[in-house]
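K.L.:
build me a model from this:
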Amino acid sequence: MTSQTTQNNVNPIKIAVLAMGGQGGGVLADWIVTMAENAGWWAQTTSVPGVAQRTGATIYYLELLPEQAVKEMGRQPALALMPTPGDVDLVIAAELMEGGRAIQRGLVTPDRTTLISSSHRAYAVLEKSAPGNGIVDGNKVIDIGKRAAKRFLCFDLQSLAEQGGSVISASLFGAVAGSGALPFSREDFEATIESGGKGVKASLKAFALAYDVAQNAPETPDAIDTAPPQRAVPDTAKHPRVKALLDDIRQNFAPAAQPMLVAGLQRTMEFQDLAYGKEYLEHMRGIHALDKQYGGEGKNWALTTAAARYVAVAMAYDDVIRVADLKTRASRFNRVRDEVRAKPDQLVYTTEYMHPRLEEICGTMPTFLGERIENSESLKRWLQPLFRKGRFLNSTSLTGFLMLYGLAGMRRFRRTTLRHKIEMQGFQEWLNLILQTAPNDYDLAVEIVNCRRLVKGYSDTHARGQSKYQKLIRAARNLSGQNNAAERLRTLRNAALADEKGSQLDALLEKGDQAFA
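P.N.:
Take a look at the predicted model:
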């Protein structure tokens, strides 16, 4: 890019920076402009805020022109306000999918563009809210970027910023300097950071880390390792009774299933107590014995591994008590402060939107009382209007916090609630179906286990998932004994995960056997 500017001095260097709110895209753009102006260049920056993703990804557009080029023109330059597809020299993306969007917009071209992108992900709302796994494969962006850009640098700039104690704008600035994409020295870059006067030390550290990585970057970016980390069974625990459960996993369960069993044990104990975790392992002991009896060893213990996850999910369901517990944890308040980058002397107030339905309220009651209300039409007519509208609750106020904290404290009574009774009835029916199916069709039993993936969340989310799950369980019973039953149930499960309302699932069920012809 530098050689291009030298050959044709009247063409400015054109830069597009794509960043989300809070990532310092504006700071990065200002740094580049300040550096260019200090070197005697003409520089201009504009920004186009977006509204579609998260707080909205903003495109900062910069044009830089040497003073000598301006003199040759004999007039002040007219610089563009927005990037034009096919006419950008340097694209800087603060997140991998923003790099992909730059490619999609045509801002990255193989004949001229250097693309610098962080490889980390900040998941979009659609990825988080998808019924199944909605996370987009970042390696597809990397593969396309290799073909679309003249030069492509991609590594985790967010982690480098965190190592330096700064924000990603500093590591992005370092990556630009290390890439050699701009005709300025390292000293020019560092002097620009120092002139800002705020967070200089941390910014320079993050800058240096990214500079070194960019200097030694490979010709093409490496693929991202998307495999989940394997969790080894801990050798020790703070409580001897917990250690006994961990030793039980290590000694009596197949190694392939042990990482997920540790995660399941942790989730069930966190949800309720140590006795509940022990109950989880007893359920898993029965499934593991069944797995061993019907060929699980030859199938890498697929039934035990799948059940280790979804038995824990079924036992640690999302109820109002758990939601209140999660919202009052110190780690949650600390995370919110980190996300808004609050200073130690600043106060942060968190407002929760709460909209429990009457069913959730009844679910927290003792079984006899909750059933009485749900079975009484007159009581429901009288109570329903009280729960038609959502409410805003300040969980950082004393009243709001104590209200949620008290609700979270009801965990000790959870086993006596109506919601627990309902969940355990459905859970036992599911387990019984697995035990009945495994001796005759091992693969179908595994798919029945995986159907539990549909049941999650609370309120309307739980109701929709539960509805689709029940349809799958009915289909599994009907498919038992048929050819390719596991494959057909898997197809139905994928259809159920494809959309929130379950329209694709309903369409397949309506077609019946014709859908698999």
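
K.L.:
for the rest of this, base every contact and every neighbour count on C-alpha atoms.
P.N.:
Fine.

K.L.:
run a quick neighbour tally on residue 304.
P.N.:
Neighbourhood size, residue 304 [other C-alpha atoms under 10 Å]: 29.

K.L.:
for it, which non-adjacent residue is spatially closest?
P.N.:
Leaving aside its sequence neighbours, residue 304 sits nearest to residue 288 (C-alpha to C-alpha, 6 or more residues apart in numbering; 5.5 Å).

K.L.:
following element in sequence after the helix or strand hosting the one you found, please.
P.N.:
According to DSSP states H and E, residue 288 maps onto helix 274-293. Per DSSP H and E, the first helix or strand lying C-terminal to helix 274-293 is helix 302-315.

K.L.:
what are the buried residues along that following helix?
P.N.:
302-315 (16 or more other C-alpha atoms under 10 Å).

K.L.:
nearest to residue 58, of the residues you listed?
P.N.:
Nearest to residue 58, judged by C-alpha to C-alpha, of the buried residues of helix 302-315 is residue 313 at 38.1 Å.

K.L.:
what about that closest one, distance to residue 348?
P.N.:
32 Å (C-alpha to C-alpha, to the nearest Å).

K.L.:
close enough to count as contact, residue 307 and residue 286?
P.N.:
No - taking contacts as C-alpha atoms under 8 Å, residue 307 lies outside contact range of residue 286: 10.8 Å.

K.L.:
helix, strand, or coil at residue 92?
P.N.:
strand (DSSP: H, G, I helix; E, B strand; the rest coil).

K.L.:
farthest-apart pair in the buried residues of helix 302-315, please.
P.N.:
302 and 315 (19.9 Å).

K.L.:
contacting residues for residue 190?
P.N.:
Listed by C-alpha atoms under 8 Å, 6 or more residues apart in numbering, the contact set of residue 190 reads residue 204.

K.L.:
next, the structure of the following sequence, for comparison with the previous one:
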Amino acid sequence: MNPAQPIKIAILAMGGEGGGVLADWIVDLGEHCGYIAQTTSVPGVAQRTGATIYYVELFPEARARADGGRPVLALMPLPGDVDVVLASELMETGRAVQRGLVTADRTTLIGSTHRVYSIAEKSAMGDGRVDSAQLERQADRAAKRYIRFDMAEAAERAGSVISAVLFGALAGAGVLPFSRAQFEATVERGGVGVKPSLKAFGAAFDRAQNGDAPPTTDAATAVAAPPQPHHAAVRALVERVQQRFPVGSQALLLEGVRRQIDYQDIAYAATYLDRLAPFYERTTDDGIRLADAVARHLALWMSYEDTARVAALKTRATRFDRVREESRVQPGQVMAIHEYMHPRLQEICETLPGGIGPWLAGSGLPRRLVERLTREGRVVRTSSLGGYLLLRAVASARRWRRSTVRFAQENALIEGWLARIARAATLNPQLAAEIAECQRLVKGYSDTHERGLRNYTLVMDAAERAGPQLAPATLRELRDAALADEHGDRLRAALARHALA
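P.N.:
All right, here's what the predicted structure looks like:
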């Protein structure tokens, strides 16, 4: 660092992560060690819950007196002019790099590797997640030194908050002219949560100084033991996978079997394997890759989200545990979960057994009565006994799922999709792989499912008209256009551009 210039530190954190506390600690540390300190914060809503940039500048008071005045300190970080960047989450690290705050000749970058997905990532129609590994590679190239580990996990283990972990990593990095004892005294002066904060500080200090410890076991080469289910029929399915399918695909197939049993029953899982068997008869590498793609997407499609599935997922013990953990509910505290339910008449009819659903959809007074009762939607408190039992009753509708109109419709779509893939595989395996990927268009429930199905139908109709001469890249472009725009405008433009409308 240039002794004639202030020490410049930028902190990028989301609301509730203690970025302000961390900035105050750095200011307090500097002032108690003979530095003039200034901090500013610029709130923003570019990310999840209001990401904020906190900026701190430190200048030696003795040097200021020797120069005969007080330093002029900046209010905002400038690209290429930051000594230390602290990021509370991996996307915040990426934002710092994108803004030019991280430079290879100067900046020490300290960031957590855990992810809190942005609204844009969550709301994307396809897989909108940014590649975490790519973010880390870019940050590593951009910084002079990059210190990274899962700081959220470290804070959880210590019973503290991520700001204490970042403070410890900053001390361990050794880029500031202060000792560990001076850092720790700053935490003690704060007077709140001192013991867990110091525990988190110490763990992060050691991690920053020693780097990532080598794994204690050979996790990279360890092979998971095959499942040994007690149920005879389930065990038979596992043995079928192990005996009749390629070794490299067995983990994927066993997960698909598990998903189908969880969704419906053992016979449904057997149907899943029956549908896949013809694809795995192709022994070439391209054939196995295509079969694996079909296996992955078929597992998702066969466990489509109807009202029974949604109700089952919302009432699972694991979901209550996850909400309790994410909300940090303390022992003795009461947790209440409210679900907003707005089922349309169509979803209700699709859940009813046999011919009851079609009868209700075509009836007069009964149909109008149901539409009136569901027009406004309702809030169900699943953490109460009544709300929980109501959703469990809806979840039990899976017993007659096979007799519903929705099941027949979904299975017809699945069979048509598999037939298209099989036909294309004999002439153009790359095109077959792109057809398999088109399953991504069909997902969710209610309006989301309806829009996705409409786009899927448009894409498949275009592929059917073009035939095996359709370029795989063109089909990929159509699929990406459908995933990029829920209204279908980009898809229609792409269809017109390729004369496939």
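
K.L.:
thinking again about what came up before, neighbours around the residue nearest to residue 304 of the first structure, how many?
P.N.:
Residue 288 of the first structure is flanked by 23 other residues according to other C-alpha under 10 Å.

K.L.:
distance of it from residue 500 of the first structure?
P.N.:
33 Å.

K.L.:
skip the chain neighbours and tell me the closest residue to residue 348 of the first structure.
P.N.:
residue 337 (6.9 Å).

K.L.:
which residue in the second structure aligns with the one you found?
P.N.:
Matched by TM-score structural alignment, residue 337 of the first structure corresponds to residue 324 in the second structure.

K.L.:
kindly confirm my reading that that match is in a strand.
P.N.:
No - counting by three-state DSSP, residue 324 of the second structure is not part of a strand but helix.

K.L.:
quick check: it touching residue 335?
P.N.:
Yes - under the criterion of C-alpha under 8 Å, residue 324 of the second structure makes contact with residue 335 at 7.3 Å.

K.L.:
neighbour count winner among these two?
P.N.:
Per other C-alpha under 10 Å, whichever of residue 324 of the second structure and residue 335 has more neighbours is residue 324, with 16 against 13.

K.L.:
pretty sure residue 479 of the second structure sits against residue 459.
P.N.:
Yes - if you go by C-alpha under 8 Å, residue 479 of the second structure and residue 459 touch, sitting 7.0 Å apart.

K.L.:
what about the strands in the first structure?
P.N.:
13-19, 42-48, 58-65, 90-93, 114-118, 151-155, 351-354, 391-394 (DSSP state E).

K.L.:
the first one vs the second structure, mean deviation?
P.N.:
It stands for strand 13-19 of the first structure. Superposing on the second structure and averaging over aligned pairs (mean C-alpha distance after the TM-score superposition for the first structure), strand 13-19 of the first structure comes out at 1.6 Å.

K.L.:
what does that strand correspond to over in the second structure?
P.N.:
The aligned range for strand 13-19 of the first structure is 7-13, by TM-score structural alignment.

K.L.:
repeat that for the last one.
P.N.:
The aligned range for strand 391-394 of the first structure in the second structure is 378-381, by TM-score structural alignment.

K.L.:
same check, this time on the fourth one
P.N.:
Counting by TM-score structural alignment, strand 90-93 of the first structure falls onto residues 84-87 of the second structure.

K.L.:
now that stretch on the first structure. Mean distance?
P.N.:
Compared with the first structure, stretch 84-87 of the second structure is 1.1 Å away on average (mean C-alpha distance after the TM-score superposition for the first structure).

K.L.:
quick one: contacts of that stretch?
P.N.:
For stretch 84-87 of the second structure, the external contacting residues (C-alpha under 8 Å, 6+ apart) are 8-13, 93, 96, 101-102, 107-112, 166.

K.L.:
can you check stretch 328-338 of the second structure too?
P.N.:
By C-alpha under 8 Å, 6+ apart, stretch 328-338 of the second structure touches 324, 379, 380, 381, 382, 383, 384.
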